[in-house]
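S.K.: Structure of the sequence below:
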Amino acid sequence: MSLRTDRLGGAEVVPFPRRRAPGAAASDRESRLPVLIVLHQESSTPGRVGNALRALGHRLDIRRPRFGDPLPETLQAHAGAVFFGGPMSANDSEDYIRREIDWIEIPLREQRPFLGICLGAQMLAMQLGARVAPHPDALTQIGYYPIRPTAAGQALCPDWPAQVYHWHREGFELPPGAELLAEGDDFPVQAFRAGSAFGVQFHPDVTYAMMHCWTTRSYDGLSAPGARQRHHHFADRAVYDVAERAWLDHFIGGWLAHRPALAQAAE
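M.R.: Okay, the predicted model is just below:
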């Protein structure tokens, strides 16, 4: 099932609000709803994204459809949904991959906040009719690589980091009707928006512990064309992580508040 782009709502760029100060009172019921978290491996965690959501007062409704967890028929009982990454591909034929891509039609139709990270962004792009594929020269991005926010990305959320953490072999086209928020070199589409849904090719969710785990258990990936060697992951983290973490904190708060007026009026 592929979403028609006329359901995406207006493309007007509305800047994300600044994150509410810790301890500030929640003014609407949205802040009390849980956030749906979709993970793809038994040992996966929502990492720093989960930490940012908990800091805003949200509970996490963690589900793993790959291992039999159902997905809700509506997002009316959730503040939003986040689909995380994994070693699989959005092009894989497994039933759970197809079901997850089809399910993304629900937050798009209901205009609820949706965030796809790496694989999750590729699933969102595919639901919107874009192609997901490896780099034509078989290049990967494993480590830190530069990104460049577009004018729309800067207007939406300033202070983008100069480089961000990646771990992927495939990229995607900009979906029809979507707005490019950040671009890169080998993989041009790094972040995009379609209504109240956002996709990022990179991994702002990765904690220091997760980086140790990934670079140890998936060490063979570090020999792929374009991949950074393990020691560069940690050296670059010391340089770029503060900016990426600050950007994520701002982005997450604004993402949850960034719903079209139509969706808010319907509640």
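
S.K.: Could you use CA atoms for every contact and neighbour count after this?
M.R.: Noted.

S.K.: how about the strands in the stretch 101-250 of the chain?
M.R.: Using DSSP state E, counting those that start in this stretch, the strands of the stretch 101-250 of the chain run over residues 114-117, 132-134, 141-146, 148-149, 163-168, 170-172, 179-183, 189-194, 197-200.

S.K.: Now tell me what touches the first one from outside.
M.R.: By that I understand strand 114-117. With C-alpha atoms under 8 Å, 6 or more residues apart in numbering as the test, strand 114-117 has contacts from 80-85, 107-108, 121-124, 196-203.

S.K.: These in helices, which ones?
M.R.: 107-108, 121-124 (DSSP state H).

S.K.: Where neighbours are concerned, which of these has the most?
M.R.: Within those, most neighbours by other C-alpha atoms under 10 Å means L124, with 34 neighbours.

S.K.: does it really touch W103, like I thought?
M.R.: No - the pair L124 / W103 is not scored as a contact, 9.8 Å apart, by C-alpha atoms under 8 Å.

S.K.: Identify, from the ones in helices among the contacts of strand 114-117, the entry nearest to R148.
M.R.: A121 (17.6 Å; C-alpha to C-alpha).

S.K.: about what we covered before: wait, which of the strands of the stretch 101-250 of the chain is closest to H232?
M.R.: Using C-alpha to C-alpha as the measure, strand 141-146 is the one of the strands of the stretch 101-250 of the chain that comes nearest H232, at 7.4 Å.

S.K.: which parts of that closest one are buried?
M.R.: Judged by neighbour count using 16 or more other C-alpha atoms under 10 Å, the buried positions of strand 141-146 are 141-145.

S.K.: want to try CSV for those, with distance to R66 as columns?
M.R.: Below are the buried residues of strand 141-146 laid out as CSV (distance: C-alpha to C-alpha, whole Å):
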residue, distance to R66
Q141, 25
I142, 24
G143, 26
Y144, 29
Y145, 30
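
S.K.: I'd like the structure of this one too, to check against the first:
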Amino acid sequence: MTRRPPTRRPVLIVLHQETSTPGRVGRLLLERGYPLDIRRPRFGDPLPETLAGHAGAMIFGGPMSANDPDDFLRQETDWVGTVLREEKPFLGLCLGAQMLARHLGARVYAHPEGRAEIGYYPLVPTPEGEAMARDLGTPWPSHVYHWHREGFDAPPGATTLAVGDDFPVQAIRVGARAYGFQFHPEVTHAMVCRWTVRAHERLSLPGAQARHEHLERRLMHDPCVAAWLDAFLDHWLGEPRVPRRTKPRRSPSLRA
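M.R.: Okay, the predicted model is just below:
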């Protein structure tokens, strides 16, 4: 009799729009056997009082600001403390990273000249970030995808892992298991196409890149982002690093 592998605990996914998805991150978690517990507190979904039944938690981005007074934003920011106290894996992406920083007392701020990072921008690891890359066995990508007009300072006690230009703090670690990334490693090609059409007015902000640059630079930089994210998620989940099998390429068709 064949035994089924044990069921993994779900990863809690916090999203902020009705049509939002966890993108590539969600797919990679599912491939590893982790169910997704998707919640949208903005639309009334509750957050759990404990993460004892979850493998970890992620808070994704959104068009709102971590400084906004909405009840759901305050609730999510306060709830970050639950994950930190229980020392569960936590990952904040863009808005989620700003909530992590704000929960720990750091500033979330707009660029003094009104500049935005919308498109692909350089990412430079710190010495601590380089050490993490050696642990992962995969280097940080040289450029990552952004969509934001606010950044955050590293909170007290956090380790800065990577820096950028207009918004210097790009990646932080808090303790051993909580991370905040200002960028969006989860985006798929479809998400880039959708964002640059539905929110095209943001592409005219100072510092933002034109739509064709998003698409062209994705071809250049996304393979490195994908490889790094794959390794990072194993590290984040505490799984042994196993090389992923790539799908074999199909032979070119002989038909005209």
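
S.K.: tm score of chain vs chain?
M.R.: The TM-score (TM-score structural alignment, normalised by the length of structure 2) is 0.88; 231 aligned residues with a C-alpha RMSD of 1.3 Å.

S.K.: from the ones in helices among the contacts of strand 114-117 of structure 1, which single one is nearest A178 of structure 1?
M.R.: For these, the nearest to A178 of structure 1 is L124 (10.9 Å; C-alpha to C-alpha).

S.K.: Could you tell me which residues make contact with the aligned residue in structure 2 for that closest one?
M.R.: Alignment note: L124 of structure 1 maps to L100 in structure 2; criterion TM-score structural alignment. By C-alpha under 8 Å, 6+ apart, L100 of structure 2 lies in contact with 77, 80, 92, 180.

S.K.: residue boundaries of the helices in the stretch 151-256 of structure 2?
M.R.: For the stretch 151-256 of structure 2, the helices defined by DSSP state H, counting those that start in this stretch occupy 189-198, 211-237.

S.K.: nope, the stretch 1-150 of structure 2 is what I was after
M.R.: Under DSSP H, counting those that start in this stretch, the stretch 1-150 of structure 2 gives helices at 23-31, 71-85, 95-103, 127-136.

S.K.: average offset between the longest one and structure 1?
M.R.: Going back to what we said before, that points to helix 71-85 of structure 2. With mean C-alpha distance after the TM-score superposition for structure 1, helix 71-85 of structure 2 departs from structure 1 by a mean of 0.3 Å once superposed.

S.K.: Now do that helix and strand 169-174, the angle between them.
M.R.: 50 degrees (axes from the mean of the first three to the mean of the last three C-alpha atoms, to 10 degrees).

S.K.: tally of neighbours for A52 of structure 2?
M.R.: 12.

S.K.: which position in structure 1 aligns with V83 of structure 2?
M.R.: Per TM-score structural alignment, V83 of structure 2 is aligned with P107.

S.K.: any idea what V49 of structure 1 aligns with in structure 2?
M.R.: Structural correspondence for V49 of structure 1 with respect to structure 2 (TM-score structural alignment): V25.

S.K.: what's the nearest residue to that match if we skip its chain neighbours?
M.R.: E186 (5.1 Å; C-alpha to C-alpha, 6 or more residues apart in numbering).

S.K.: what about the match of V49 of structure 1, how many residues close to it?
M.R.: 20.

S.K.: With the one 5 residues further on instead?
M.R.: Neighbouring residues of L30 of structure 2 were enumerated by other C-alpha under 10 Å; the total is 14.

S.K.: for the one 3 residues further on, same thing?
M.R.: Using other C-alpha under 10 Å, G33 of structure 2 has 15 neighbouring residues.

S.K.: same thing with P161 of structure 1?
M.R.: Other residues near P161 of structure 1 come to 19 when the count uses other C-alpha under 10 Å.

S.K.: got it, and the one 4 residues further on?
M.R.: Residue crowding around Y165 of structure 1 was assessed by other C-alpha under 10 Å; the count is 23.

S.K.: wait, it sits on P146?
M.R.: No - under the criterion of C-alpha under 8 Å, Y165 of structure 1 lies out of contact with P146, with a separation of 9.0 Å.

S.K.: For the alignment partner in structure 2 of V164 of structure 1, give me its contacts.
M.R.: Here V164 of structure 1 is matched to V144 in structure 2, going by TM-score structural alignment. With contact taken as C-alpha under 8 Å, 6+ apart, V144 of structure 2 is in contact with 120-123, 183-185, 221-222, 225.

S.K.: which among these gets closest to D45 of structure 2?
M.R.: Set against D45 of structure 2, the nearest of the contacts of V144 of structure 2 by C-alpha to C-alpha is H184 (23.6 Å).

S.K.: what number of residues lie near the counterpart of that closest one in structure 1?
M.R.: Mapped onto structure 1 by TM-score structural alignment, H184 of structure 2 lines up with H203. For H203 of structure 1, the tally of surrounding residues (other C-alpha under 10 Å) stands at 22.

S.K.: can you tell me which residues contact H203 of structure 1?
M.R.: Taking C-alpha under 8 Å, 6+ apart as the test, what H203 of structure 1 contacts is 117-118, 164-167.

S.K.: Check W236 of structure 2 too.
M.R.: With C-alpha under 8 Å, 6+ apart, W236 of structure 2 has these contacts: 89, 177.

S.K.: From what I see, R202 of structure 2 and Q209 are in contact.
M.R.: No - R202 of structure 2 is beyond contact range of Q209, at 9.5 Å (criterion: C-alpha under 8 Å).

S.K.: Touching both of those two, which residues are there?
M.R.: Counting by C-alpha under 8 Å, 6+ apart, the contacts common to R202 of structure 2 and Q209 are I118.

S.K.: returning to what we had before: the match of V83 of structure 2 and G116 of structure 1, how far apart?
M.R.: 12 Å (C-alpha to C-alpha, to the nearest Å).

S.K.: is it true that L29 of structure 2 touches P35?
M.R.: Yes - with contact defined as C-alpha under 8 Å, L29 of structure 2 reaches P35; the gap is 7.4 Å.

S.K.: from the ones in helices among the contacts of strand 114-117 of structure 1, which single one is nearest Q190 of structure 1?
M.R.: Nearest to Q190 of structure 1 out of those is A121 (C-alpha to C-alpha; 9.4 Å).

S.K.: Spatially nearest residue to that closest one (excluding sequence neighbours)?
M.R.: G199 (4.3 Å).

S.K.: which residue is nearest the middle of structure 2?
M.R.: Against the mean C-alpha coordinate of structure 2, by C-alpha atoms, centre = their mean, the closest residue is L93 at 3.4 Å.

S.K.: How many residues are close by the residue nearest to A121 of structure 1?
M.R.: G199 of structure 1, neighbours per other C-alpha under 10 Å, totals 27.

S.K.: for it, what are its contacts?
M.R.: Contacts of G199 of structure 1 by C-alpha under 8 Å, 6+ apart are 115-118, 120-122, 124-125, 191-193.
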